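1. quick one: sequence plus predicted model below, questions after.
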Amino acid sequence: MGVTLADVAARARVSAATVSRVLSGNYPVAESTRSRVLRAVEELEYVVNGPASALAAASSDLIGILVNDIADPFFGVIAGAVQTELGGAAGPGGEKLAVVCSTGGSPERELTYLTLLQRQRAAAVVLTGSASEDAAHARALEAKLARLSGAGTRVVLCGRPAAGDPGPDAAAPFTTLAFDNRGGAEQLTAYLAGLGHVRIGCVAGPAGRTTTGERLAGHRAALAAHGIEDDPRRTVQGAYDRASGYDAAVELLRRDEALTAIVAANDTAALGVCAALRDRGLRIPQDVSVAGFDDLPFSMDAAPALTTVRLPLQEAGTRAGRLATGREEPPPGGLATLRAELLVRRSTAVPHA
């Protein structure tokens, strides 16, 4: 039996009428009382009456977009494309209000924002980018998304793995637009190996994130396919930013000065790698080849232009916006994988003699 309004009232030590007033937001309630009620709702994982909540979500103008870091161009491109699509909605319900929530990569904050969006009965929620690999968080996230979906909120996962497995005959509760991170990383490292590089350093992303795991797996698969040893000294993990790329490159060269190529977690980290190499008097690509990932807007204008893996960020955001507003049918099985494309530019070349 599910949690009832009376259960919430008992936990918060108020009347059922007071709980109803807090959840509806139409009546003044003391802040201390409101806080107790909302805390009880969260602790008991109470979901407002299904049909009524679904009707409220269907008529809502609010759509939440969760990103790891709004300052990161990766998330900025996706969120901007989603918001543009919402602003141009001319179908049922018209234009929607997008609220961008930056989690800072915190799994706890991600769950908190989802709870707040559920309380606001958001019409849709779009979760973007990497997810935590922690099993307990994955279960909590799946349960939270299931409650949102059950209450009538459309859930779209954009650039992250699918949440949960509904089984071969069940309808997918969420729509997932996944990036082929593993395939893209495998293409990139295979290209470098094909040029003749065997001493390849890897600036991986932060530990415990799905995108990091997928890209690292692709890199290692390419090394194995070309008979290159996966020396753990040639991999350093860090954040997806320029400073981490710089520090990681310094550490990689400390461990092995004979590296002829470095692949970075993303284009921003690759800029840090390039700066570290230049500070050591090394030329790109004559001494060390450098490659990034994502094809962020500045990658073509870097000096030299970055070899990278293009992910269709704009397309993904646009499709996510259409799915969030119900103006595009979900893909078969609720999952579509968007292809990664290798872009060869001037930052890579055959290894020096």
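-> Received the coordinates, thanks.
2. C-alpha from now on. contacts and neighbour counts both.
-> Will do.
3. those helices in this protein, which residues are they?
-> Secondary structure of the chain (DSSP state H): helices at 5-12, 16-24, 31-44, 50-58, 73-87, 107-119, 135-150, 181-195, 210-225, 242-255, 267-279, 313-324.
4. ok, and the closest non-adjacent residue to the most centrally placed residue in the chain?
-> Residue closest to the mean C-alpha point of the chain, counted by CA atoms, centre = their mean, is Gly129 at 1.0 Å. Leaving out its chain neighbours, the residue that sits closest to Gly129 by CA to CA, 6 or more residues apart in numbering is Gly159, at 4.7 Å.
5. try this one side by side with the last:
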Amino acid sequence: MAVTLAEVAAHAGVSSATVSRVLNGGHPVAGSTRTRVEQAIEELGYIANGPARALAAATSDLVGVLVHDVADSFFGILAGSFQKALAPTGQGDGRRLAVVCNTEGVPSAELDYLALLEGQRAGGVVLTGGAVEEPHHSAALTARISRMALAGTRVVLCGRPPLSVPAALPVATVMFDDHGGAFRLAEHLLTLGHRRIAYVAGPPGLSTTRERLAGHTAALRRHDPALPDACAPLTVHAGFERSAGYDATRELLRRGAPFTAVAAANDTVAAGVAAALGEAGKRIPEDVSVAGFDDLPFSVDTAPALTTVRVPLREAGVLAAQLVTGRRAAPPGRITTLPTELMVRASTAPPPREGSRP
């Protein structure tokens, strides 16, 4: 016998009206309550009334773009490129409305915006930036995305790992080779002769942080199996802001363990690293080499110009627009991995000789 909406409500400990609101997405529901309802739906195998779901499946020309921080150049470039590419001519498309949703990297905000977009029957959704790797959030996100895709919403995950959704659903993934980029950057520093390499990583529990740190560590291990352990005390987790890089570098200097190079989680963090080193009287790259990640526009204008890893943000925005509008079919497996590129500039050089200025 089919599971009823009332049984889902009883299982979740909420009213039938609350279950209905979660299913339809038209009204806000507290994050914890929504999670209980979605877990009950999954555990009981509830299937909504077919004709009612078919009616709700009618989608609009609204496309939602979820970003962590619209003021961050990484997300600004990605969202801008996406919006420009929504029309085949690249001149904008009056038939589609792109709405940028700023989540500030908060998992509950991500789910809340998706609920609002589902309530508006959005024709497409693009989720950008690293994914929060927390089991309960991942389960809730997968359930929400699956339901939206089942109703006809095209979904593109951009810059994050794929979700475990049925292959038949219109959910595509555009990934960056963060692991490979971080590997090549660390390999560059090792080739220059650096062995005491500090690493200012991004926030823990984020897919981007994990991938970039793993690539960095893999290069150290390949060069010398003992290097990862030797450099572990020089690894600091911080945010993706300039102030985070500044504070992390001050902490590294306070610890007193010597280092000749700093690899930063991104270019913005690298700017903070450079500022803290300058205040400490250290020259770049004569005393300490500094490298970033992303190749944001300002990186060529720093003094010295910043060695970094280019992430193809504009290309990703164009591809996401093509996928979410159906102008381009997803490849087999529905995953596209875009390559990253090492950009060697003046901020990295061989380490100072022993006995020279520290």
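-> Arrived safely. For clarity, every value in this text was computed on a predicted model and none was experimentally measured.
6. and the TM-score between these chains?
-> For this chain pair, the superposition-based TM-score is 0.85 by TM-score structural alignment, normalised by the length of the first structure; 336 aligned residues with a CA RMSD of 3.2 Å.
7. turn the helices of the first structure into TSV, including mean neighbour count.
-> Below are those laid out as TSV (neighbours: other CA atoms under 10 Å):
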stretch	mean neighbour count
helix 5-12	18
helix 16-24	17
helix 31-44	16
helix 50-58	17
helix 73-87	22
helix 107-119	18
helix 135-150	17
helix 181-195	22
helix 210-225	20
helix 242-255	20
helix 267-279	23
helix 313-324	24
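8. among the ones you listed, which is nearest Leu306 of the first structure?
-> Checking the helices of the first structure against Leu306 of the first structure by CA to CA gives helix 267-279 as the closest, at 7.7 Å.
9. thinking again about what came up before, adding distance to Ser289 of the first structure, write the helices of the first structure out as CSV.
-> Output for those, formatted as CSV (distance: least, CA to CA, whole Å):
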stretch, distance to Ser289 of the first structure
helix 5-12, 60
helix 16-24, 57
helix 31-44, 51
helix 50-58, 51
helix 73-87, 23
helix 107-119, 35
helix 135-150, 37
helix 181-195, 9
helix 210-225, 16
helix 242-255, 12
helix 267-279, 9
helix 313-324, 25
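10. contact partners for the residue nearest to Gly129 of the first structure?
-> Residues in contact with Gly159 of the first structure (CA atoms under 8 Å, 6 or more residues apart in numbering) are Thr128, Gly129, Ser130, Thr176, Leu177, Ala178, Phe179, Ala316.
11. any idea which of those residues is closest to Leu343 of the first structure?
-> Closest to Leu343 of the first structure, out of all of the contacts of Gly159 of the first structure and judged by CA to CA, is Phe179, at 16.0 Å.
12. alignment lookup: the closest one to the second structure.
-> In the second structure, the residue equivalent to Phe179 of the first structure is Phe176, according to TM-score structural alignment.
13. that match - nearest residue in space that isn't next to it in sequence?
-> With CA to CA, 6+ apart, the residue lying closest to Phe176 of the second structure is Leu338, at 5.0 Å.
14. and that neighbour, how many residues sit next to it?
-> When neighbours are defined as other CA atoms under 10 Å, Leu338 of the second structure has 16 of them.
15. try the one 10 residues further on
-> Residue crowding around Thr348 of the second structure was assessed by other CA under 10 Å; the count is 25.
16. leaving out chain neighbours, which residue sits closest to it?
-> Ser289 (4.5 Å).
17. what about that neighbour, distance to Leu189 of the second structure?
-> Counting by CA to CA, to the nearest Å, the gap from Ser289 of the second structure to Leu189 of the second structure is 8 Å.
18. ok, now Ala320 of the second structure?
-> 33 Å.
19. now do the contacts for the closest residue to Ala124 of the first structure other than its chain neighbours.
-> Sequence neighbours aside, Arg154 is the residue nearest to Ala124 of the first structure in space, at 4.3 Å (criterion: CA to CA, 6+ apart). Contacts for Arg154 of the first structure were tallied using CA under 8 Å, 6+ apart; they are Ala123, Ala124, Val125, Leu148, Phe174, Ala324.
20. can you do 7 Å?
-> By CA atoms under 7 Å, 6 or more residues apart in numbering, Arg154 of the first structure lies in contact with Ala123, Ala124, Val125, Ala324.
21. and these, which is closest to Gly88 of the first structure?
-> Using CA to CA, these come closest to Gly88 of the first structure at Ala324, 12.8 Å.
22. name the nearest residue to that closest one, ignoring sequence neighbours.
-> Ala124 (5.5 Å).
23. hang on, the earlier thing: surely the residue nearest to Phe176 of the second structure meets Asp178?
-> No - under the criterion of CA atoms under 7 Å, Leu338 of the second structure is not in contact with Asp178, lying 9.4 Å apart.
24. separation between Ala316 of the first structure and Ala56 of the first structure?
-> 27 Å.
25. before we move on, what about Asp165 of the first structure?
-> Counting by CA to CA, the gap from Asp165 of the first structure to Ala56 of the first structure is 27 Å.
26. Pro232 of the first structure: neighbour count?
-> The number of residues packed around Pro232 of the first structure, counting by other CA under 10 Å, is 9.
27. identify each buried residue in stretch 16-23 of the second structure, please.
-> Ser16, Thr18, Val19, Ser20, Arg21, Val22, Leu23 (16 or more other CA atoms under 10 Å).
28. my read: the third one touches Glu7, true?
-> What that stands for is Val19 of the second structure. No - using CA under 7 Å, Val19 of the second structure is not in contact with Glu7, being 10.1 Å away.
29. ok so, going back, nearest to Val344 of the first structure, out of the contacts of Gly159 of the first structure: which one, please.
-> Phe179 (19.4 Å).
30. if I pick the closest one, what's in contact with it?
-> Contacts of Phe179 of the first structure (CA under 7 Å, 6+ apart): Gly159, Arg160, Thr337, Leu338, Arg339.
31. and Val236 of the first structure, what is it in contact with?
-> Cys202, Val203, Ala204, Ala248.
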